[in-house]
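>>> kindly generate the corresponding structure for this input.
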Amino acid sequence: MSTVPEPGPSPVRPVAGEPARVVVLVSGSGTLLQAVLDACADPGYGVEVVAVGADRDGILGLERAERAGVPTFVVRLADHADRAAWDGALAAALARHAPDLVVSAGFMKILGPQVLDRFTVVNTHPALLPSFPGAHAVRDALAAGVTVTGCTLHEVDAGVDTGPVIAQRAVEVHASDTEGSLHERIKTVERAMLVEELPRLLRDPGHKTRRHP
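Take a look at the predicted model:
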């Protein structure tokens, strides 16, 4: 006898008239986070950072959140038996804040299925994907001799920087560029892109945000 499978949790749209609930994940200085926090100070922006999570203590990104009065949490890989246990703990921490969207903003850990099956996560990357995925995108772009690189906002999937592209911005590579100088110019454009695209993404009826208990 066949059985009808139970439906999974339904995608949740932000409640009309209320700001969209966003949790930001950080691992470092939190400059992308700060750009979003600054934008959220405008009530018309339509987005609220309801929590900031990290994979380590004592980072500037957490200090930025605390100064803004945003709740924080830390889920360290070293505190868990394995990566699957860490992924489950991170998913539980995210669920406590009921986000419409999770933003990985310089979060230097690969997310697992317990997070990705429950939440829509977007990430910014300092290259024009699919070119130069991974942790050394700016260095790799310089080594390849490209004259134009940039940044990408994409949905996170099980791969490394392989999820669907949401938006991209181009940045010219100068002959005198070092990895540091190029990365700084990319980060400026990356921050503006994230701030511009977040409300648009959350308003898009074709984009499925999820808020799973």
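>>> rest of the way, CA atoms for contacts and neighbours
OK.
>>> which elements pack onto the helix or strand harbouring Asn123?
For Asn123, the enclosing helix or strand under DSSP states H and E is strand 121-125. Helices and strands touching strand 121-125, as assessed by 3 or more C-alpha pairs under 8 Å, 6 or more residues apart in numbering; DSSP states H and E, comprise strand 101-104, strand 148-155.
>>> tell me which residues are up against it.
Counting by C-alpha atoms under 8 Å, 6 or more residues apart in numbering, the neighbours of strand 121-125 from elsewhere in the structure are 101-106, 133, 151-156, 161, 190, 194.
>>> to compare against the first, here's the next sequence to fold:
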Amino acid sequence: MNKVKAAVFASGTGSNFEAMMNCKELACEIVLLVCDNPGASVIEKATDFGVQTFVLNPKAFKDKHVYETEVLQVVRESEVEWIFLAGFMRLVGPTLLNAYQGKILNIHPSLLPAFPGKDAIGQAYRAGVEVTGVTVHYIDEGMDTGPIIAQKQVEVLPEDTEETLKYRIQKVEHELYPEVINQVVRMKRLWPVE
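Below you'll find the predicted structure:
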């Protein structure tokens, strides 16, 4: 039986992409990496896994709609049904949101709604919180505002540095994201409920 096809959108190192690819029980097949950063090391990881890569610098387009129209064409050509954001450092606009409504997930390194946006781990560390964590959520037009699917807490230890906290948060991400992907894909759980 053919698995559901999915794309990962990433901008950086691709540690969550790698965790998905290494998950032997993943309920979908990652067939495409979309990257907005030509220098990102996730591109090499995708190549090593034999995953098609589509690297497109948004600055080369006159606006977000034109950029996303190009991305959407490639995603559709790859017969992608689900999109998983994994360190994708830009807001998804209406072109992709409308085409994949309820089928785009994101992972964020905080317990949303706390510390949305960039540098969530640094924000939490500097705020001196005792607990932070990881959130997997559906995306909407806002910055980390879509409906939450799952969260997992990570305690901030007295001896933590920002780097050690980041390491422990990423370990949780690499377990939680594939689990949630499996749950959502197998149950065909869409938001909003159809």
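>>> could you tell me where the strand holding Asn123 of the first structure falls in the second structure?
Counterpart in the second structure of strand 121-125 of the first structure, with TM-score structural alignment as the criterion, is residues 104-108.
>>> strand 104-108 and the helix ranked longest in the second structure, what's the angle between them?
Counting by DSSP state H, the longest helix found in the second structure is helix 162-187. With axes from the mean of the first three to the mean of the last three C-alpha atoms, to 10 degrees as the criterion, the two stretches helix 162-187 of the second structure and strand 104-108 enclose an angle of 160 degrees.
>>> just the strands in the second structure please.
Here the second structure has its strands, by DSSP state E, at 4-10, 28-35, 52-55, 82-85, 104-108, 131-138, 148-155.
>>> what's the closest of these to Glu68 of the second structure?
Closest to Glu68 of the second structure of the strands of the second structure, according to C-alpha to C-alpha: strand 28-35, at 11.0 Å.
>>> could you measure from the equivalent of Asp55 of the first structure over in the second structure over to Gly50 of the second structure?
Residue pairing (TM-score structural alignment): Asp55 of the first structure is matched to Asp36 of the second structure. Distance from Asp36 of the second structure to Gly50 of the second structure, counting by C-alpha to C-alpha, to the nearest Å: 19 Å.
>>> neighbour-wise, which of the two wins?
The neighbour count for Asp36 of the second structure versus Gly50, taken as other C-alpha atoms under 10 Å, is higher for Asp36 (19 against 11).
>>> map Ala91 of the first structure across to the second structure for me.
Under the alignment (TM-score structural alignment), Ala91 of the first structure pairs with Leu72 in the second structure.
>>> Leu182 of the first structure now?
Counting by TM-score structural alignment, Leu182 of the first structure corresponds to Leu165 in the second structure.
>>> cool, and Glu172 of the first structure?
Match for Glu172 of the first structure (TM-score structural alignment): Glu155.
>>> ok, the closest residue to its match other than its chain neighbours - contacts?
Sequence neighbours aside, Val131 is the residue nearest to Glu155 of the second structure in space, at 4.4 Å (criterion: C-alpha to C-alpha, 6 or more residues apart in numbering). Taking C-alpha under 8 Å, 6+ apart as the contact definition, Val131 of the second structure lies against 153-156.
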